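Asker: Below is the sequence, then the predicted model.
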Amino acid sequence: MSTQQPPMPQAHAAAPEWQAAPGGPYPGYTSPIPVVRAHLGHAVASEWTKIKSVRSTMWTLGVFVALVIGIGLLTGALIQANSDSETLSGENPLSFGVFGLLLGSVCVITLGVMTTASEYGTGMIRTTMTACPSRVRVLTAKAVVFFGLAFVVTLVASAFVAMVQASMLSGTGARTPSGGDWFKATVGVSLYLALLGLFSLLIGSVIRHSAGAITIMIGVVLAPLVLALFMVTESLNKLREWLFEYSIPNQMGVFYSNSLGDSGPSGWDSLWIMLGLTAAAYAAACVLLNSRDV
C-alpha cells in the first residue's frame, strides 16, 4: 500500500521590480513606462505633427510661394522691359516684391484660421484638450508652431524675390539697396506677415468657425481701402486719409519705403501696430478659451 506524500510548499515567485513601489500613488504598482510631466515642448511637438501632416498646409503654403515668387518675378520683368533710367531713378528695386506678398497674404490668413477653427469644425479639438487639459498651453503651442512656419516660408520666398529683382533692375537707374532696405524687405515684412497670420489664428480661436473668421480677416485687409474710395466728400478727408495710411496693404508697403500718406506709419511702426493687435487678440482668445465649453 503506497502512501501519498504531501505536496511540497512552493515558494512564491518574486514580484517584478516594476511592481515594488510602496511610496507611489498606487501602492504596490509602478508603471514600466516612464512618467514625464507634460510641458509646452510636448504641446509644440504635437501641434507640429498635426500641421505638417494636413494636406491643406502644403497646398496653402505652396500657393503662397507660387504667388510671391511668380508675381514678384513677373513684376520685375515687366518693369525692366518698360522702364528707363529716368523712370526708376532713385527707386528702391526691392519695393516691387510687395505685390506678390499682398496676394499671398490671403493664403497666410487662411492657413492661420484653419489651424484653430478647423479643429472645432471636425470635433478634433475635444481630443486635443483631453490630451492636454491646459487650454492656454494648447493655444500657445499652435501660435508658436504657426508663427515659426509662416515666418520661415515668407522669409525664404521674399528673400529670393528680392535678390532676383535687385539683379534684374540693377542697370535701370534704380538705386542700390542699403543693408536696412534688405533687412526690412526680408526679415521685417516676414515678421509682419507672420504676425498677420497669427492674428488670424487667434480670430479663428475666438470665432470657432472657419468661413466666418476668414471672411472677417479678408474684410480687415480690404475694407479700409474700399471704404476710403467712396469717401469723396471734403468732410471725410481726414478719415479717408487715415483709412488709407493704416490699411494692411499700406502698412506692408512701409517696409519698402512706400506709403500712401505722409502722416501714417513709418519705419517699424507697422510691426509694432500688428504686434499690439496680436497681443490683444491673444489675451481675448485665452479668456474665452477658459470660459467657454469646448
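Answerer: Perfect, I can see it now. Numbering: from 1, shown residues only.

Asker: C-alpha only now, for contacts and for neighbours.
Answerer: Noted.

Asker: what helices or strands is the helix ranked longest in the chain leaning on?
Answerer: As assigned by DSSP state H, the longest helix anywhere in the chain is helix 135-168. Counting contacts by 3 or more Cα pairs under 8 Å, 6 or more residues apart in numbering; DSSP states H and E, helix 135-168 is packed against helix 40-53, helix 55-82, helix 98-122, helix 124-131, helix 189-207, helix 269-291.

Asker: Which element is encountered next along the chain beyond the fifth one?
Answerer: Think helix 189-207. As assigned by DSSP states H and E, the chain's next helix or strand after helix 189-207 is helix 210-229.

Asker: so that following helix versus helix 98-122, what angle?
Answerer: 150 degrees (axes from the mean of the first three to the mean of the last three Cα atoms, to 10 degrees).

Asker: Just the buried residues of the following helix or strand past helix 210-229, please?
Answerer: Counting by DSSP H and E, the next helix or strand C-terminal to helix 210-229 is helix 237-245. Using 16 or more other Cα atoms under 10 Å as the test for burial, helix 237-245 gives 240-245.

Asker: here's the one I want to compare it with:
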Amino acid sequence: MSTPQPPTPQAAPDWHAAPGSPYPVYTSPIPVVRAGLRHAVASEWTKMRSLRSTMWTLGVFVLLVVGIGLLTGAVVASSSTDVATSNPLEQGFFGVLLGSIAVITLGVLTTSSEYGSGMIRTTMVACPSRSRVLAAKSIVFFLVAFVVTLVSSACVAVVHAALLEGQTSGPTGEQWFKATVGVALYVALLGLLSLAVGSLVRHSAGAITLMIGAVLAPLVVALFMFSKSLENVQQALFEYSIPNQLSIFYSNSLSDSGPSGLDPLWIMLGVTAVALGAAFALLEKRDV
C-alpha cells in the first residue's frame, strides 16, 4: 500500500516593494490574460443562449417557417392546379416572410434590451471597448440567425420537393441555393440591420416599430397609389420592398423589372453596412 503524499504547497503571493516606495505591492499568482474579441463573443453567446426571449423568439420563427411552409406545400400538392412550370420551392416564401418578423424582433432586443434594463453599463465596464461589444453582438447574432434560417428553410425545401415531385420538374441547383443559403443570408442580414437600428434608437418598441414599418410600409403604400403621375414611384416601391426582394429568391417577384438573381442580397448588405457603420460611430460618441 502506497504512502499518501503530502499536498503540494501552493505558490505564495509575491509581495515586494515598488521602486521608491516603502509599501509592498501584491502580485497575484493567477496569470492575467488580455481580453479580446474572442472573449467578448463568448460573453455575448452566453447571454444570448441563456435568455428565455431568445428561445421563444427563435421558436416562433421556426414554427412559422416550417409550419406555414409545410401547410402551403400540402395545399398545393393536394390541389388540381397545374404547377408544372413553377418553382417547386416557392411556397416556402410565405413562412419565411412572416418568420422574418421574429428575426427582426430578436435583432432589436439583442442591443436595445440592455439599454432598457441598464445592464449595458455592466457590459461596458466588463468590456470598455464599445466597438468590440457591438462587433461581438453582431457576430453572434448573425451566425445564430443564419444557421436557424438555413436549417428551417432547408427542411421546408426538402419536403416541398418531395410533395411536388410528380407535379413539377425537379428544382435546379440555383433554385436550391437561393431557397436555402440565399434566403438564410438575406434574413440574417435583415436581422443584423434590426440590431443596428436597435443600437441607434436604444428603445425596443420604437426600433421594432421602425423595422416592421420598413418591411411592410413600402408595399402597402404602393398598393394605394392610383395616380398615373406616381406610377414610377409605385413601381420602385414594389421592386425594392423587402417582401418583393425576399420573393426573388423563390422566383416569384411582384414585378417584371428591378432586382433579380442575388441582387437583393447585395442591396441588403449595403444597407446593413451603412446602418452598422452609423451604430459604431454613435456608440463611441454617446453616453451609455
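Answerer: Sure thing, it's come through. Predicted model only: the values in this text are computed from it and were never measured.

Asker: How alike are these chains, TM-score-wise?
Answerer: Overlay of the two chains. TM-score (TM-score structural alignment, normalised by the length of structure 2): 0.92; 275 aligned residues with a Cα RMSD of 1.6 Å.

Asker: Helix or strand next in line after the longest helix of structure 1, which one?
Answerer: With elements assigned by DSSP H and E, the helix or strand that comes after helix 135-168 of structure 1 is helix 179-183.

Asker: what stretch of structure 2 does that following helix fall on?
Answerer: Per TM-score structural alignment, the counterpart of helix 179-183 of structure 1 in structure 2 is residues 173-177.

Asker: so how far is that stretch from its chain's centroid?
Answerer: Put simply, stretch 173-177 of structure 2 sits 22 Å off its chain's centre (Cα atoms, centre = their mean, to the nearest Å).

Asker: just stretch 216-230 of structure 2 next, same as before
Answerer: The answer for stretch 216-230 of structure 2 is 29 Å, by Cα atoms, centre = their mean.

Asker: repeat for stretch 117-135 of structure 1
Answerer: With Cα atoms, centre = their mean, you get 19 Å for stretch 117-135 of structure 1.

Asker: and if you look at stretch 209-219 of structure 1?
Answerer: Distance of stretch 209-219 of structure 1 from the chain centroid (Cα atoms, centre = their mean) equals 15 Å.

Asker: How about stretch 118-137 of structure 1?
Answerer: For stretch 118-137 of structure 1 - counting by Cα atoms, centre = their mean - the centre lies 19 Å from the chain centre.

Asker: Save the helices and strands packed on helix 135-168 of structure 1 as a markdown table, and put in distance to residue 256 of structure 1 and mean neighbour count too.
Answerer: A markdown table is the format used below for those (distance: least, Cα to Cα, whole Å; neighbours: other Cα atoms under 10 Å):
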| stretch | distance to residue 256 of structure 1 | mean neighbour count |
| --- | --- | --- |
| helix 40-53 | 31 | 16 |
| helix 55-82 | 14 | 17 |
| helix 98-122 | 8 | 22 |
| helix 124-131 | 40 | 14 |
| helix 189-207 | 9 | 27 |
| helix 269-291 | 12 | 16 |
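
Asker: Can I get those in JSON lines including distance to residue 159 of structure 1?
Answerer: Formatted as JSON lines, these follow (distance: least, Cα to Cα, whole Å):
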{"stretch": "helix 40-53", "distance to residue 159 of structure 1": "23"}
{"stretch": "helix 55-82", "distance to residue 159 of structure 1": "10"}
{"stretch": "helix 98-122", "distance to residue 159 of structure 1": "12"}
{"stretch": "helix 124-131", "distance to residue 159 of structure 1": "36"}
{"stretch": "helix 189-207", "distance to residue 159 of structure 1": "9"}
{"stretch": "helix 269-291", "distance to residue 159 of structure 1": "18"}
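
Asker: Quick one: closest of the ones you listed to residue 164 of structure 1.
Answerer: Of all those, helix 55-82 sits nearest to residue 164 of structure 1, with 7.4 Å by Cα to Cα.

Asker: picking up where we left off before, what residues in structure 2 pair up with the longest helix of structure 1?
Answerer: Counting by TM-score structural alignment, helix 135-168 of structure 1 corresponds to residues 130-163.

Asker: That stretch vs structure 1, average distance?
Answerer: Taken over the aligned residues, the distance from stretch 130-163 of structure 2 to structure 1 averages 0.3 Å (mean Cα distance after the TM-score superposition for structure 1).

Asker: For that stretch, which residues meet the burial criterion?
Answerer: So stretch 130-163 of structure 2, judged by 16+ other Cα under 10 Å, has buried residues 130-138, 140-142, 144-146, 148-157, 159-161, 163.

Asker: For residue 218 of structure 2, what is the corresponding residue in structure 1?
Answerer: Match for residue 218 of structure 2 (TM-score structural alignment): residue 224.

Asker: In contact with the residue nearest to that match when sequence neighbours are not counted, which residues?
Answerer: Nearest residue to residue 224 of structure 1 in three dimensions, chain neighbours excluded: residue 243, at 5.2 Å (Cα to Cα, 6 or more residues apart in numbering). Neighbouring residues of residue 243 of structure 1 by Cα atoms under 8 Å, 6 or more residues apart in numbering: 224-225, 227-228.

Asker: could the residues you listed go into JSON lines alongside distance to residue 179 of structure 1 and neighbour count?
Answerer: Shown next, in JSON lines, are the contacts of residue 243 of structure 1 (distance: Cα to Cα, whole Å; neighbours: other Cα atoms under 10 Å):
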{"residue": "224", "distance to residue 179 of structure 1": "32", "neighbour count": "19"}
{"residue": "225", "distance to residue 179 of structure 1": "31", "neighbour count": "21"}
{"residue": "227", "distance to residue 179 of structure 1": "36", "neighbour count": "13"}
{"residue": "228", "distance to residue 179 of structure 1": "34", "neighbour count": "18"}
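
Asker: with these in mind, which one is nearest to residue 256 of structure 1?
Answerer: residue 225 (19.0 Å).

Asker: so that closest one sits right up against residue 242, yeah?
Answerer: No. Counting by Cα atoms under 8 Å, residue 225 of structure 1 does not reach residue 242; the two are 10.1 Å apart.

Asker: Trace residue 112 of structure 2 over to structure 1, please.
Answerer: So residue 112 of structure 2 corresponds to residue 117, using TM-score structural alignment.

Asker: Looks like its match contacts residue 202 (just checking).
Answerer: No. With contact defined as Cα under 8 Å, residue 117 of structure 1 does not count as touching residue 202 (9.2 Å).

Asker: where's residue 276 of structure 1 relative to residue 262 of structure 1, distance?
Answerer: Distance, residue 276 of structure 1 to residue 262 of structure 1, using Cα to Cα, to the nearest Å: 22 Å.
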